[in-house]
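# Pasting a predicted model and its sequence here:
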Amino acid sequence: MVNEISIQDDFVFGSVMSNKRLCQHLIQLILPELKIEQIEFPTVQKTVQETQFSHGIRFDVYTKDQNGVVYEIDMQIRHTRGLPQRVRYYQGRLDGEMLKDGKKYATLRQSYVIFFICPFDPFSLGRHRYDFANYCQQDKSLALNDGRTAIFLNTKSTQNDVPKDLRNFLDYVDNKDVENDEYVDELKDYIQNLSKNTEWRNDYMDNRTHMMFHDEDVREEGKQLGIAIGEKRGIATGKMEAIQGTIDLLREAGLPEERLKTKVQQRFDLTNPQMQELFK
């Protein structure tokens, strides 16, 4: 199972970045121009929702440095639509977190949305990183200086456009072999030690199962796979094929068969005869 665990997984990434030293090292790696002496203990999977009617968000990793500068880091696996709009929304929510009642706008600190570490090129220009800040369209030398920066990191680039240590990290995220890099070796060892912990491993599999049940892209993949299975096996089309597709995906993910059966029956409220049909 150790070889199957990738830092691309949200749960794994959050577990690693909950280590204050490893998280600070990564931020400094991405922003070497800053002098980060210390950070708060990172908050993993931080949920922010202003009201019951507003769209809630969940930051993968959220922390501040000694000057109150805010850093939010996300691992984005799928190239979904609306990434720039998500940056806009995330930055607004970060501002709302920082600006409490009665405070002046000028008190807003610098914020960095490292959004995202992507195993794809979000803008198709072949770069390892894309940094965005606000500038005057008529005069690009005039910066708005509103304190907001958004950074996209692309693991697929082959350009020589970032320092070697950052490129090594991005190659590691992309599941490439990286040698003679102290930070990457630390990450590998940390994940390997996590994988030996039975409680963490169970939490990892539960999270992976939960994501497969709730992720729209995975549900669609399961549905399509289920239709193909239904055509091959003669199972009636509809709900059962979609469930069968999801079962096959969870098997590929390594979920033990007994836990898989329990999760599927609970999630889809299936009868015993339906379970026998699916697991015959």
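Yes, it's here.
# From now on I want contacts and neighbour counts done on CA atoms only, so please keep to that.
OK.
# All the strands of the stretch 101-250 of the chain, residue numbers only.
Taking DSSP state E, counting those that start in this stretch as the criterion, the stretch 101-250 of the chain carries its strands at 111-118, 129-132, 148-154.
# and the angle from the first one to strand 148-154?
Angle between the axes of strand 111-118 and strand 148-154 is 10 degrees (criterion: axes from the mean of the first three to the mean of the last three Cα atoms, to 10 degrees).
# Packing partners of strand 111-118?
Counting contacts by 3 or more Cα pairs under 8 Å, 6 or more residues apart in numbering; DSSP states H and E, strand 111-118 is packed against strand 70-75, helix 83-98, strand 148-154.
# how about the shortest one: buried residues?
Residues V70, Y71, E72, I73, D74, M75 are the ones in strand 70-75 that count as buried (16 or more other Cα atoms under 10 Å).
# picking that back up, output the strands of the stretch 101-250 of the chain as a markdown table; include the columns mean neighbour count and distance to K188.
Formatted as a markdown table, those follow (neighbours: other Cα atoms under 10 Å; distance: least, Cα to Cα, whole Å):
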| stretch | mean neighbour count | distance to K188 |
| --- | --- | --- |
| strand 111-118 | 22 | 18 |
| strand 129-132 | 16 | 23 |
| strand 148-154 | 23 | 20 |
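# take the one below as the second:
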Amino acid sequence: MSRPRLAFTNRWMFGRVMLDEPVCRQFIRCVLGIDVDRIDYLNAEQVLEPAVESRGVRMDVYAREGNRVYDIEMQCAPEPLLGRRFRYYQATLDMTTLAPGKDYDELCESFIVFLCTHDPFDLNLPVYTLERRCSEVPDLSIDCNSHWIALNAQAWDTLPDGVLRDLLHYTQNGSIGASSLVQRIDEIVAKANNDRKWVDKSVLLREHHRGERCPSCPHPGTPGSKKGTGGGTGRGSRAGTRRGARRGSCRGRKRGGGSLQFPGRTPFG
């Protein structure tokens, strides 16, 4: 009987890969155009020793660099409520980084990135940048210093050649390409799969949280199709009722250079 192998898109594997600091730095540079010198991981223990009894928000990658915090998530299943997940994760980040009694100007700049294997808004954009703005005066910035980004791996081929295109392509179908970042990611995935104790624990946790985010990840064949079908039907109907409103409120843009740009920052092509 063949042993299960975890792909990059498995949430535990994704977290383990991103614990490689050079990879995480390159990922942030590729996606956000930010050069990071050093990263402090705030959830390394839960990635290396995943536990069923974990409670609250289980962030895939939660890291700090200077006065910035990053939450980077792998999203394998279609999620009709992605906007609310962004909101919930944002609230968690803010409550975690601002101590009681501190002023709001001490809130860290925050970045929440969802790397999605499905198009979250069905507009065929590789990158959706979601910023809070004034409806009456769109150019008015409220300066909340928080940024939400959804990456759509399905639209990898709409990007020009570059690291982001290779990263999304690898996420979608495992194609390695020429990028040194993706090649390094694939090396870490292969090495981690040789850690059978960790893989087996991750597979058991995947079964425990069955259907939560990544139904394509390998797991033992156990009963549960009825529950899965019901959950899928419910999510599908919710998606249909919310899709139109979300299309109107979401603003996405396609990056010609393969990464996002924030003021004063250089993209990594």
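Perfect, I can see it now. Predicted, not measured: the structure shown is a model, and the values here were computed from it.
# Out of the helices and strands packed on strand 111-118 of structure 1, which gets nearest to I247 of structure 1?
strand 70-75 (25.3 Å; Cα to Cα).
# which other helices and strands contact the closest one?
Going by 3+ Cα pairs under 8 Å, 6+ apart, strand 70-75 of structure 1 lies up against strand 57-64, strand 111-118.
# could I get those as TSV with distance to Q244 of structure 1?
Formatted as TSV, those follow (distance: least, Cα to Cα, whole Å):
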stretch	distance to Q244 of structure 1
strand 57-64	30
strand 111-118	30
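# Could you list every helix and strand that the helix or strand where Q28 of structure 1 lies packs against?
Per DSSP states H and E, Q28 of structure 1 falls inside helix 20-30. Here helix 20-30 of structure 1 touches helix 10-17, helix 164-173, going by 3+ Cα pairs under 8 Å, 6+ apart.
# Select, out of those helices, the one closest to N193 of structure 1.
N193 of structure 1 lies closest, by Cα to Cα, to one member of these: helix 10-17, at 10.8 Å.
# Give me the contact list for that closest one.
Residues from elsewhere that reach helix 10-17 of structure 1, judged by Cα atoms under 8 Å, 6 or more residues apart in numbering: 5-7, 22-23, 42, 44-45, 60-61, 75, 187, 190-191, 204, 207-208.
# check contacts around the residue nearest to the spatial centre of structure 1.
Central residue of structure 1 (Cα atoms, centre = their mean): M75, 2.9 Å from the mean position. By Cα under 8 Å, 6+ apart, the residues touching M75 of structure 1 are Q8, D9, D10, F13, D60, F115, F116, I117, C118.
# and those residues as a markdown table, adding distance to K35 of structure 1?
Output for those, formatted as a markdown table (distance: Cα to Cα, whole Å):
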| residue | distance to K35 of structure 1 |
| --- | --- |
| Q8 | 27 |
| D9 | 29 |
| D10 | 27 |
| F13 | 24 |
| D60 | 23 |
| F115 | 21 |
| F116 | 22 |
| I117 | 22 |
| C118 | 25 |
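# Same check for these, but in structure 2.
Here is what carries over to structure 2 from the contacts of M75 of structure 1, by both residues aligned by TM-score structural alignment, their matches' Cα atoms under 8 Å: Q8, D9, D10, F13, D60, F116, I117, C118.
# Please identify which of these is nearest to G126 of structure 1.
C118 (12.5 Å).
# distance of the aligned partner of D174 of structure 1 in structure 2 from C76 of structure 2?
Aligned counterpart of D174 of structure 1 in structure 2: Q172 (TM-score structural alignment). Remark: distance between Q172 of structure 2 and C76 of structure 2 (Cα to Cα, to the nearest Å) = 10 Å.
# joint contacts of those two?
T117.
# Now do the same contact list for the closest residue to K20 of structure 1 other than its chain neighbours.
Leaving aside its chain neighbours, K20 of structure 1 sits nearest to F41 (5.5 Å; criterion: Cα to Cα, 6 or more residues apart in numbering). Taking Cα under 8 Å, 6+ apart as the criterion, F41 of structure 1 is in contact with S18, N19, K20, T63.
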